[in-house]
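A.B. asks: show me the folded form of this:
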Amino acid sequence: MTSFEMVITVAIVVAATLFTRFSAFLIFPPGKKAPAFVQYLGKALPAAVMGMLVVYTFKDTVVISYPYGVPELIALLVTAGMHLWKRNMFMSIGAGTIVYMLIIQNI
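C.D. replies: Presented below is the predicted three-dimensional model:
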C-alpha cells in the first residue's frame, strides 16, 4: 500500500467514524425524546459490554497449571476493589492492568 493509499484509507475511516458519531445527533435532535427501545439500550449495553470484556479477558486463563490463574484473579480483585472504592471505571481498569502487568513480568 502506498503512502497516498494509506492517507486515503485513514481519511475514509475518520469520515465514517465522524458520520456514525454525529448521525445520532441528527436522528435524535435536542428536545426530541428518544424511543423507549433506544433508552433501554443506553441503560443495558454498558453492562453487557463490560460483561463481554470480562468473559473475553478470562477465556484463555489456565487454572490447572502454574500460575493457576492467580495473576488474573489478583488483577480482577484490584479492579473490582478500585471500582467499588473510587467509582471510576478508567482508574479501576488502569490499576488492574498495571497490577497484572507487574505480576506477570515477575513470574
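
A.B. asks: please count neighbours and contacts with C-alpha atoms only from this point.
C.D. replies: Fine.

A.B. asks: ends of stretch 63-70, how far apart?
C.D. replies: End-to-end distance of stretch 63-70 (C-alpha to C-alpha, to the nearest Å): 8 Å.

A.B. asks: identify each buried residue in that stretch, please.
C.D. replies: residue 70 (16 or more other C-alpha atoms under 10 Å).

A.B. asks: one more, please, to line up against the first structure:
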Amino acid sequence: MSALEMLVMIAAGALATQITRWASFLAFPTAEKTPKVVTYLGTVLPATMWGLLIVYCFRTSDPLSGYHMAPELLAAAVVVGLHLWKRNMSLSMIGGTLVYMLLIRTVFPLA
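C.D. replies: The predicted model follows:
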C-alpha cells in the first residue's frame, strides 16, 4: 500500500468519525426538546446491550463437555457481583473479561 493510499484511508476514517459525532448535534439542536423515542432508547439500550453480550459470550459454550462451562459461569458471576456492588458497566465488563482470561489461561487451560 502506498503512502497516498494510507493517507486517504486515514482521512476517510477521520471524516467518518467526525460525521458520526456531528450528526447528533445536527439532528437534535439544543433549542428543541429531545424526542421521546431517543429518550426511550437511552433507557432500554443498556439492558439490551447486556442481553446481547450474554448471548454472544455463551453462544459457543457446551455444558456437556470439558469443564461444563465453569470459566464462563465463574466470570459471569464476577460480572454480576461487580455490577451489583459498584453499578459500573465498564468495571463489570472489564473485571469479568479479566477473570475469564485468567481462568482459561491458568486454571482451565484445556477448556
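
A.B. asks: quick one, longest helix in the second structure?
C.D. replies: helix 3-27 (DSSP state H).

A.B. asks: which residues of the first structure fall in helices?
C.D. replies: Under DSSP H, the first structure gives helices at 3-27, 36-58, 70-86, 89-105.

A.B. asks: residue 64 of the first structure is nearest to which of these?
C.D. replies: Shortest distance between residue 64 of the first structure and the helices of the first structure, using C-alpha to C-alpha, is found for helix 70-86: 11.0 Å.

A.B. asks: that closest one vs the second structure, average offset?
C.D. replies: Averaged over the aligned pairs, helix 70-86 of the first structure sits 0.4 Å from the second structure after superposition, using mean C-alpha distance after the TM-score superposition for the first structure.

A.B. asks: which strands and helices lie in contact with that helix?
C.D. replies: Packing partners of helix 70-86 of the first structure (3 or more C-alpha pairs under 8 Å, 6 or more residues apart in numbering; DSSP states H and E): helix 89-105.

A.B. asks: how much does the helix it packs on stray from the second structure?
C.D. replies: Looks like 0.9 Å for helix 89-105 of the first structure (mean C-alpha distance after the TM-score superposition for the first structure).

A.B. asks: for that helix, packing partners?
C.D. replies: By 3+ C-alpha pairs under 8 Å, 6+ apart, helix 89-105 of the first structure packs against helix 70-86.

A.B. asks: chain center to the helix it packs on, what's the gap?
C.D. replies: 16 Å (C-alpha atoms, centre = their mean, to the nearest Å).

A.B. asks: what residues of it count as buried?
C.D. replies: Quick answer for helix 70-86 of the first structure (16+ other C-alpha under 10 Å): 70-72, 75-76, 78-80, 82-83.
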